[in-house]
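Colleague: Fold the following for me, if possible:
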Amino acid sequence: MKTLKGTPISSGIAIGSVFVKKIDTKAIEFTKADNTIEEKQRFHNSRNLAIEQVEGIYKEMLQTKGKEEAAIFEAHIEMLNDVEFISSVESTIETSACNAEWAIKTVRDSFVELFEALDDEYMRERAMDIKDISNRILKILSGNDSKDSFRFKQPVIVVADDLAPSDTAQMDPEFVLGIINETGGPTSHAAIIARMLGIPFVVCPDITSRVQMGQMLAFDGETGNIELEVTEQVHKEYEARQDAFRFKKGQLEQLRGTKAITVDGYEVALAGNIGAPQDADKVLQQDGSSIGLFRTEFLYMNRDTAPDEEEQFKAYKEVALKMEGNPVIIRTLDIGGDKEVNYLEIKKEDNPFLGYRAIRLCLDRISFWKVQLRALLRASKFGNIHIMYPMIVSMEELYQAKRILEEVKTELRNEGIEFKEAIPVGMMMETPAAALMADVFAQEVDFFSIGTNDLIQYTMAVDRMNGKVAHLYSQYDPAVLRFVKKIVESAHQNGIPAGICGEAAADEKLLPVWVGLGVDELSMSPVSILNTRGRIQGLIKSDCEELVTKILALKTSAEVEEYLKRV
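Modeller: Have a look, this model is predicted:
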């Protein structure tokens, strides 16, 4: 038996014949353009046709799947109309006197490199969207823009080297049993569409070189296991897994309308993380109770100028209205570090994660930040908005941030503009400094939200993108768990709630730990909400508290993880 281990992206079991799809590797060559005006016109003609094609996909998705699924391609249309993208291609044609194909490739590669270098997974995955729209234009220019690449007449497992969101959108779940792609992650749009369509999805590098067209294959979208030799025994085993998966899925659907309450009555609020107003639909679709983290930096990125007050107000108001009075925690601008915004003209730094970023930038550019605070306060009258400050490390920073918010409130009152006077204000707990001073900070804010991604990074002094030290980055490390314990205890001693909004919030092995520590809210990718609810409903808080005592006595992350596997 030959088994490969891939990264699970979309759950489900697939057994079937392989269809291999590889991108055209024909190199795009530089050609000297005799007439740059004609090359720019070729670019615009192909771009306009690309827009028509994507609009077609958008309308089809809107009619057959729904608004949430279609929103991905609405974003692609915006990218195709993006001023920076268009001007960059035109400028490259003009300055290099090159063919349109070379200019598009150059700009595509530049944008992709920028996004893939980001630490934030959501933003890294946007590189695939840039590839998708650019490659669509290039296919049109080459005359090779077939729309039926993924229309099948018999069921297959698609094995691809670089699957685009528009490729996935063409797929019919009746004929696409599963997808194995060489690139991507759980927040890629291709993965999101696969989950929406209920298609199992696994990422496995170099998979196209290990399989052949028509080969029988089986894989598990929950574990990432891929069976390259499907014997009779393997076939029976995977059929049994399919039945078990369908049964579990049916059970999860029955959890809609229920709450995440342990056997002995302890309730944990389950919220969703979002990066754009339309993402709130995903939280509601997955029966989330609230928005635990709205990352507002995505409103500022991939554009030439900052969003003005009115644009931001409309975005925040839209989410507040959609959530109908349920809490919406909106994190103020967390830019810098791995998130570059050219128009802010932030100088390159040797250690950007320790530098001019997040609240530090906002407190330095007060008039710029006040635009966001005004928009947030104005939107507060339309729902239950909470304001959250990122990366506070000192009491001086918190005092200054609160002082600026009060100044904005005074300005709005003087202008006769309504807002929610008692809007809750909280802070991210994501540094050792914040954790150690949690008892003091808790006296000054209305809630804590623990950002485990950064808390782990700063506690362990690890750049998780650095392969040499990435093994030290672990949410199971006792130091990290002890910090979480201190933060939660400090919050409760001062009568405020403490939630977790990092990736560890939905870690099944850690859920008993979070319950045992008394965490009030877990905010996660919307697709994890129902599964997390089911897991919590099977826990007993008193047992979880005993587990925490044992876990915190362990000395290494490996010991902690191994112990939790046995729970």
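Colleague: contacts and neighbour counts: CA atoms only from here.
Modeller: Will do.
Colleague: Pick out the residue closest to the middle of the protein.
Modeller: When the chain is reduced to its mean C-alpha position, the nearest residue by Cα atoms, centre = their mean turns out to be residue 122, at 3.6 Å.
Colleague: now the helix of greatest length in the chain, how far from the chain's geometric center?
Modeller: Longest helix in the chain, counting residues (DSSP state H): helix 36-64. With Cα atoms, centre = their mean, to the nearest Å as the basis, helix 36-64 stands 27 Å off its chain's centre.
Colleague: Please name every helix or strand in contact with the helix or strand just after it.
Modeller: Toward the C-terminal end, the helix or strand that comes next after helix 36-64 (DSSP states H and E) is helix 67-80. Helix 67-80 makes packing contacts with helix 36-64, helix 121-142, helix 189-197 when contacts are defined by 3 or more Cα pairs under 8 Å, 6 or more residues apart in numbering; DSSP states H and E.
Colleague: Quick check: buried residues in the first one?
Modeller: Of the residues in helix 36-64, those with enough neighbours to count as buried (16 or more other Cα atoms under 10 Å) are 36, 39-40, 42-44, 46-47, 50-51, 54-55, 57-59, 61-62.
Colleague: circling back: so which strand or helix has the closest residue to the residue nearest to the centre of the chain other than its chain neighbours?
Modeller: Distances taken as Cα to Cα, 6 or more residues apart in numbering put residue 187 closest to residue 122, at 5.6 Å, once the chain neighbours are dropped. Following DSSP H and E, there is no helix or strand that holds residue 187.
Colleague: Please generate a structure for the following sequence too, so the two can be compared:
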Amino acid sequence: GFEAIISRRLGSKQQRLVIGANDALTLEPVPPELQRRFVLSDAEVLQLARWAVLIEEHTGARRGVPTPMDIEWARDGDSGALFILQARPETVESRRPAGLLRRWLFDPGEAPLLATGRAIGSAVSSGVARVLEDPSQIHCFATGDLLVSRRTDPDWEPILRRASGVITDQGGRTCHAAIIAREMGITAIVGTGDGTRRIADGQLITASCAQGEQGRVYAGRLDYRVEDQEVAALPSTRTRVQLNLGNPDDAFQRARLPCDGVGLARLEFIIANQIGVHPLALLQPQLVGDEAERQAIATRIAGHASGSEYYINVLSQGMARMAAAFYPRPVTLRFSDFKSNEYARLLGGRQAEPLEENPMLGWRGASRYVSAAFAEAFALECRALRRVRDDLGLINAIPMVPFCRTPAEADRVLAAMAAEGLVRGENGLQVSMMVELPANVLELEAYAQRFDGFSIGSNDLTQLTLGLDRDSALVAELFDENHGAVRWLIAETIRRAHRCGRPVGLCGQAPSDDPDFLSFLLEQGIDAISFNADALIRGWLQVAAAERQPAPQGTTPSGHGP
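Modeller: Predicted structure coming up:
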């Protein structure tokens, strides 16, 4: 088997307790050279893991059921020998039901209404509003506060992880704040227009998404109730019900949810928040002219053999955490899909990125991977994935190529992957592609010769079909996956893919928000639908219920094709 250590994290270890005179415990600073060293070697980690497996197997055999264990261990300060101190059955997480339907009950009464916008999800949260202009103001933000800002981007994610809710002036239901809020399970109200002016910094507020499509922000900390309904057994479905995942730290908790694997695992969170450095700045340090940035990069990569090894190590650990948590269920890892303005926010990114008028339609996805200016950086992603699959044995990790404009571009991406040892068909490697452009649909037969499956990215497909910017609040009301042209393209994708023997999934937000759209997908015979964690159980039940309904006779998608 594989002796796989999924991830390593170097703690700060600033103080330690040592035995002093008369056996008294003394608190002393840890020497800097020890702070920069891992406490355990790989061999010691594997030894503890073997013991943990033996203890769980022994206890489970005696009890007659698999038994997760809480295990305490210690290391002798003189000899370095490892000891198990005690082991007891874990009684909290293992008893928590995996299938819960959560409902928020809220009545604002006569509370003053401060702002309205688009509700994301159905949650309610209350707390202190923090009106921030820049993510560097994180020191002003306490855990449980509600973020109020003009808009968000990946730089805001450390603040969003502390937040109980987010309210933005700009954006629609597919903007960054909406996507991340769904992923994190927090309240989000986007596109308020003037929320940053109407809500005062430090004001107590309640944000409600429990009153329909309109999200509302009220003055004061108002009461609400949360009802959890346990779903004892989920009905079987023909359609695979999968999960969307972005943060590797959530993977093991999310893996307890009943699902058929991960339909979309994004790498952007790992790159923005755990790596934090532009890959080209690590490969070409001379690009970074700012001394403060150089020092910040040096601090991040300390303890790694090189900048590129740092990138591969951290990225592969994030990938591995997601793949290991769900093993052997499939985990589809989408290669990075940052736009140039998003890459520019990383350390060293300003010098490595062009200034584009419309990054959404520019240097992104497959065209970036095969560009001479970025090919070395894409090779790092491929090496990280190869480490996950070949060295750690996590062959359930399936790569997916986003925003591919032509079949010729697809050939170049597959060749670049093969050059790094990721050869389609070898070691069970399947490669998927996002269907996000109308051109993808019209040439699907050509792509089916190159890829093993497809995932419809309904957000990009809708904006490119209707010719609108999905991040713009000015045209947010026009964004509609139910538009006849969009429906036709989705139905045609499924029809053509199935004719070529290729499965198709969808990982957009529309099925969670619109039961009619979900029914449409099922009528077309979609193979998999991927939901965010907060909508997974409800989505599963909706899929099962819709599949039980008789299919309408002669059902065809509305709209017209070419």
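Colleague: Quick TM-score on the pair, please.
Modeller: Once superposed, chain against chain, the TM-score is 0.59 (TM-score structural alignment, normalised by the length of structure 2); 393 aligned residues with a Cα RMSD of 4.6 Å.
Colleague: for the longest helix of structure 1, packing partners?
Modeller: Identification of packing neighbours for helix 36-64 of structure 1 by 3+ Cα pairs under 8 Å, 6+ apart yields helix 67-80, helix 83-96, helix 100-116, helix 121-142, helix 165-169.
Colleague: same thing but at 7 Å, please
Modeller: Secondary structure elements in contact with helix 36-64 of structure 1, counted by 3 or more Cα pairs under 7 Å, 6 or more residues apart in numbering; DSSP states H and E, are helix 67-80, helix 83-96, helix 100-116, helix 121-142.
Colleague: Of those, give the one that comes closest to residue 395 of structure 1.
Modeller: helix 121-142 (30.0 Å; Cα to Cα).
Colleague: and that closest one, which residues are buried?
Modeller: 121-141.
Colleague: Please apply the same query to stretch 62-81 of structure 1.
Modeller: Across stretch 62-81 of structure 1, burial judged by 16+ other Cα under 10 Å covers 62, 65, 67-74, 76-77, 79-80.
Colleague: With distance to residue 404 of structure 1 added, can I get the residues you listed in CSV?
Modeller: Rendered in CSV, the data for those read as follows (distance: Cα to Cα, whole Å):
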residue, distance to residue 404 of structure 1
62, 43
65, 44
67, 38
68, 36
69, 39
70, 39
71, 35
72, 36
73, 38
74, 36
76, 37
77, 38
79, 35
80, 38
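Colleague: from these, which is closest to residue 286 of structure 1?
Modeller: For the buried residues of stretch 62-81 of structure 1, the nearest to residue 286 of structure 1 is residue 68 (11.9 Å; Cα to Cα).
Colleague: what's the nearest residue to that closest one if we skip its chain neighbours?
Modeller: Going by Cα to Cα, 6+ apart, residue 68 of structure 1 has residue 281 as its nearest residue, at 6.4 Å.
Colleague: Please identify the residue in structure 2 that aligns with that neighbour.
Modeller: With TM-score structural alignment as the criterion, residue 281 of structure 1 lines up with residue 252 in structure 2.
Colleague: what does residue 524 of structure 1 give?
Modeller: Using TM-score structural alignment, residue 524 of structure 1 lines up with residue 531 in structure 2.
Colleague: nearest spatial neighbour of that match, skipping sequence neighbours?
Modeller: residue 243 (4.9 Å).
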